[in-house]
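> Predicted model and sequence follow; I will ask about them next.
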Amino acid sequence: MPLSNESDKNYVLCHHCDLLSELPVIANKHKAVCPRCHTRLARGHTDMKRDTIIYSLCSLTMLCLACCFIFIDIRVIGIVNNLNLIQLAHILYQDQYLSLTLLFLILVLVIPFLSLLIQLALCSHLPLSKYRQRSLLKLYHQLEPWSMPEIFMAGVLVSFVKLINYGDVGLGKAFILFCLFIVFYLKSYIIFGKRDIWNEIDKSNFANTELVSGTMGIDQNIRLCLCCHAILPADLTRCPRCKSKGQLRESRKIQWTFALLFTSLILYIPANLYGVMNTVFLGSQSSSTILDGVLYMWQEGDYPVALVIFSASVIIPVLKIVALSWLCYFVVAVKHKSDKDCFKMNKIYNMVEFIGRWSMIDVFVVSIVASLIRNGEMMAVYPYIGVIFFASVVIVTMIASHKYDPRLIWDKVN
């Protein structure tokens, strides 16, 4: 049990640099950041539960309505093709692209839908047991990085430029509804306070020694639970609050990161060699790679779109592999570290975490274009094997960044 004079203090361990801080009372709509690495530790919101319920309900309503109406339509050679969100998945499934179908359904529809339901369940007055609340929060923690409705919308906007070259493009009611869904979804995500819900389940401080703020947890023989962010004794392997297992430091995650980066590098080669789209025009077929699409956009004068696709599909995957490799090297090989060097490495890690998902734009662009351009052998577009390899690269690099433990950056600072 924590000492009596510690019970009224609100301590938090930074999940990026392992610095122990004592949180003050946070004003409404303000946030507390780590004084060492500037990572956000907590956010104050007076009516967190009420506002989360409002925005979650609005978001769920917009999502359900968006699935009922036409999302986008295109007129190609006198034939109009309409598409709603469910039809997009159905067309891909009919063409036996089960992997693309699952990616779209899970990342764009299912995970956001489940996340919103979890937010509603935890913020409403439902008679949930602590066991049920704990299970929902752990599921929410696992789903959080894989929600991509805003990235899908970016892919839709990029695909407009390609679709205009095939015919006349029109927007349906579902497009506006889906935009509203994204706005409400992001707002509910920002407001939702997981820390507050965890603190209602149980206390956050399980340390059995006196804590000293401004000192690293590893130096005080305490560790952070990476699931619920509770403070635990270093030798306690299972968190009493969320029941997750963990260790003071999991150095094996560096090996996992290296292995996943090597895997992504292997997958990246066929992702660029094979075509991502196969176009049928008057009976003849031609495939285009990622770079072919970039060059085509550039030659057509669509420079902003060409730069977006080139950045998301070429620069970001390579940059992420190089950056994560550099971060692993810094942890393993660099013996003399300064706070300044560690701060720079931490910024690189934050950048990798932020931009990694956006490479999925090209996968969504291919899915949208292939679902809309269908006119028999006269003109049709189909996904090709390269897009599967590319989606695998994005997923594997995302897993690699999640496996990486940024606290290792700050260990043994001189």
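Arrived safely, thanks for sending.

> C-alpha only now, for contacts and for neighbours.
Fine.

> which residues of the stretch 201-350 of the chain fall in strands?
Under the criterion DSSP state E, counting those that start in this stretch, the stretch 201-350 of the chain carries strands at the ranges 222-224, 231-233, 277-281, 284-288.

> and the longest helix seen in the chain, what does it pack onto?
When the chain is parsed with DSSP state H, its longest helix is helix 252-273. If contacts are counted by 3 or more C-alpha pairs under 8 Å, 6 or more residues apart in numbering; DSSP states H and E, helix 252-273 sits against helix 316-333, helix 385-403.

> I'd like to know which elements the shortest one is packed against.
If I follow you right, that is helix 316-333. Partner elements for helix 316-333 (3+ C-alpha pairs under 8 Å, 6+ apart): helix 252-273, helix 339-355, helix 385-403, helix 407-410.

> Which one, of the helices and strands packed on helix 252-273, ends up nearest to residue 233?
helix 385-403 (22.4 Å; C-alpha to C-alpha).

> quick one: residue 396 from residue 266, how far?
Going from residue 396 to residue 266 by C-alpha to C-alpha, to the nearest Å gives 11 Å.

> More neighbours: the two, which one.
Neighbours per residue (other C-alpha atoms under 10 Å) separate residue 396 from residue 266, with residue 396 holding more: 20 against 13.

> show me the contacts for the nearest residue to residue 130 once chain neighbours are set aside.
Residue nearest to residue 130 in three dimensions, not counting chain neighbours: residue 201, with 6.0 Å by C-alpha to C-alpha, 6 or more residues apart in numbering. Neighbouring residues of residue 201 by C-alpha atoms under 8 Å, 6 or more residues apart in numbering: 130, 133-134, 241.

> So which residues make contact with stretch 11-25?
With C-alpha under 8 Å, 6+ apart as the test, stretch 11-25 has contacts from 9-10, 32, 34, 36-37, 39, 41, 205, 212-218, 224, 226, 229-231, 346, 405-410.

> Can you flag the buried ones in these?
32, 34, 36-37, 39, 41, 205, 216-218, 224, 226, 229-231, 346, 405-410 (16 or more other C-alpha atoms under 10 Å).

> here's the one I want to compare it with:
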Amino acid sequence: MDATKFDKNPYDEQYMLCHHCDLLVEIPRVTNKQNVNCPRCQERLTRYRQDTNQQVVVYSVCALIMLAVACLFFFVNIRVVGVTSNMSLFMVPNILWADNYSYLSMLFVFFVLVFPALCLLILLVLSTDIKLPTRVKVFLLVWFNRLHIWCMAEIFLAGVLVSFVKLTSYGDIGVSLSFLPYCAFVLLQIRAISLFIPRAVWQKIGPTIYVLTPMVAGKTGIEQNIRLCRCCHAILPMNMNRCPRCKEHGKVRDVKGIQWTMALLLTSIILYIPANMYSVMSTTFLGSTSNSTIMDGVIYMWQEGDYPVALVIFIASIVIPVLKILALIWLCYFVLKLREQTSDQDCLKMKKLYDIVEIIGRWSMIDIFVVSVIASLIRNGELMAVYPNIGAVFFATVVILTMIAAHKYDPRLIWDRTK
């Protein structure tokens, strides 16, 4: 079925199916800068903004220009016993690669440079009046949906600021020409993504509702034999496995997603042990080498009196990963054992817990970026040098696996068969 050939549905602009609790919601009349929220789980379903395309284009172009400028010059510098070392953005992956940590190098390239740039290019193309084939628009929207959660430019910038405090114990820190352009890039990128409304582009590609039978607002989709496409949020008949608008395959509920989540969590728990046991960074000073784990870094910062930085690293590298794993385990247990005995209020608490897990989980990468920056800056031969260690690889993998585990979890299962 071709979405562009589907007849206009009279209910197309009237209903939305909540992607968190599966409730069919009737869309009220709203004005500019108003949001439509689900009355059951309070999730924001859509937002209405007038004339945002031009703003998205301006912010995207400016962000890409700032990123290009930031890549041309040195980023930060450090002066150690009279010797000055400079670091550019491209030097970070090059040094990690030369140290045989190609895995960390590729994570930096994709999360900090490639994925943010690709997302901005997609926004730029979709927000202009360029005439593109429908297949191309669908392809771009699908990949934007997949990539934007992996854009970590702001997390890298936070890691740089944290590393400044740690680097003051080695020498004098200074910012170079590309630092401010990169800061501007981060802010402009966040603004561009926040202004972009994918639903508006999807509606130009094809209708939102592919169900011709009457629907009743206030009832769930599963009660009315309809389902939601988790990619483009189209409303489909329950027996339609492939969305005619985005061409993505899907089911009424991703029951196997719970199994994937639990398997990924088990793997994360196993890898989290060596991530804390092995050192994430080794320092060579006058021929003597010392290794430091994540907790060693926290303890060192605390002893030096840098309490805010110590707390940031402790929360991001210890508290958040542990709490995220425990929260996802509890969410899985809730779906498998408790959901039939609970009320909507209990489910709302679980939904808020899931939202927190999705938001904060990616920030654990801050410690990996701190290690990358320090290892790229402190390279003064036999005098002093810092190298990444295997613990950083394990920890980065834990962060990625827990992010995938949260993505695999279907929050609609929380609300099924509640009292």
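Ah, there it is. The shown structure was predicted, so the numbers you read here are calculated from the model rather than taken from an experiment.

> residues in structure 2 aligned with the longest helix of structure 1?
Counting by TM-score structural alignment, helix 252-273 of structure 1 pairs with residues 256-277 of structure 2.

> That stretch vs structure 1, mean deviation?
Aligned to structure 1 and superposed, stretch 256-277 of structure 2 gives a mean residue distance of 0.3 Å (mean C-alpha distance after the TM-score superposition for structure 1).

> what's the distance between the residue positioned nearest the centre of structure 1 and residue 68 of structure 1?
Structure 1 has residue 145 as the residue nearest its centroid, 3.3 Å off, counting by C-alpha atoms, centre = their mean. As for residue 145 of structure 1, its distance to residue 68 of structure 1 is 27 Å (criterion: C-alpha to C-alpha).

> one step back: for the match of helix 252-273 of structure 1, what is the distance to the chain centroid?
Here stretch 256-277 of structure 2 is found 18 Å from its chain centre; the criterion is C-alpha atoms, centre = their mean, to the nearest Å.

> Report the buried residues of that stretch.
In stretch 256-277 of structure 2, counting by 16+ other C-alpha under 10 Å, buried: 257-258, 260-262, 264-266, 268-269, 271-272, 274-276.

> which one among the residues you listed gets closest to residue 101 of structure 2?
The closest of the buried residues of stretch 256-277 of structure 2, once distances to residue 101 of structure 2 are taken by C-alpha to C-alpha, is residue 275, at 15.1 Å.

> Please give me every residue in contact with that closest one.
390-395.

> Could I have the buried ones of the residues you listed as ChimeraX selection syntax?
In ChimeraX, this line selects whichever of these come out buried by 16+ other C-alpha under 10 Å:
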select :391,392,393,394,395
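
> can I get the contacts of residue 275 of structure 2 in a markdown table with distance to residue 367 of structure 2?
Below are the contacts of residue 275 of structure 2 laid out as a markdown table (distance: C-alpha to C-alpha, whole Å):
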| residue | distance to residue 367 of structure 2 |
| --- | --- |
| 390 | 14 |
| 391 | 11 |
| 392 | 8 |
| 393 | 11 |
| 394 | 12 |
| 395 | 9 |
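
> For the aligned partner of residue 169 of structure 1 in structure 2, which non-adjacent residue is spatially closest?
Here residue 169 of structure 1 is matched to residue 173 in structure 2, going by TM-score structural alignment. Among residues not flanking residue 173 of structure 2 along the chain, residue 78 sits closest, at 4.6 Å (C-alpha to C-alpha, 6+ apart).

> for residue 72 of structure 2, same thing?
Counting by C-alpha to C-alpha, 6+ apart, residue 72 of structure 2 lies nearest to residue 178, which is 7.3 Å off, once chain neighbours are set aside.

> Could you tell me how many residues sit around the residue mapped onto residue 211 of structure 2 from structure 1?
Matched to structure 1 by TM-score structural alignment, residue 211 of structure 2 sits across from residue 207. Neighbourhood size, residue 207 of structure 1 [other C-alpha under 10 Å]: 21.

> what about residue 207 of structure 1, distance to residue 199 of structure 1?
15 Å.

> can you give me the helices for the stretch 151-300 of structure 1?
173-191, 194-201, 252-273, 290-299 (DSSP state H, counting those that start in this stretch).

> mind giving me TSV with those and columns for distance to residue 323 of structure 1?
Shown next, in TSV, are the helices of the stretch 151-300 of structure 1 (distance: least, C-alpha to C-alpha, whole Å):
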stretch	distance to residue 323 of structure 1
helix 173-191	27
helix 194-201	29
helix 252-273	10
helix 290-299	22
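
> For residue 334 of structure 1, find the nearest of the ones you listed.
Among the helices of the stretch 151-300 of structure 1, helix 252-273 comes nearest to residue 334 of structure 1, with 14.1 Å by C-alpha to C-alpha.
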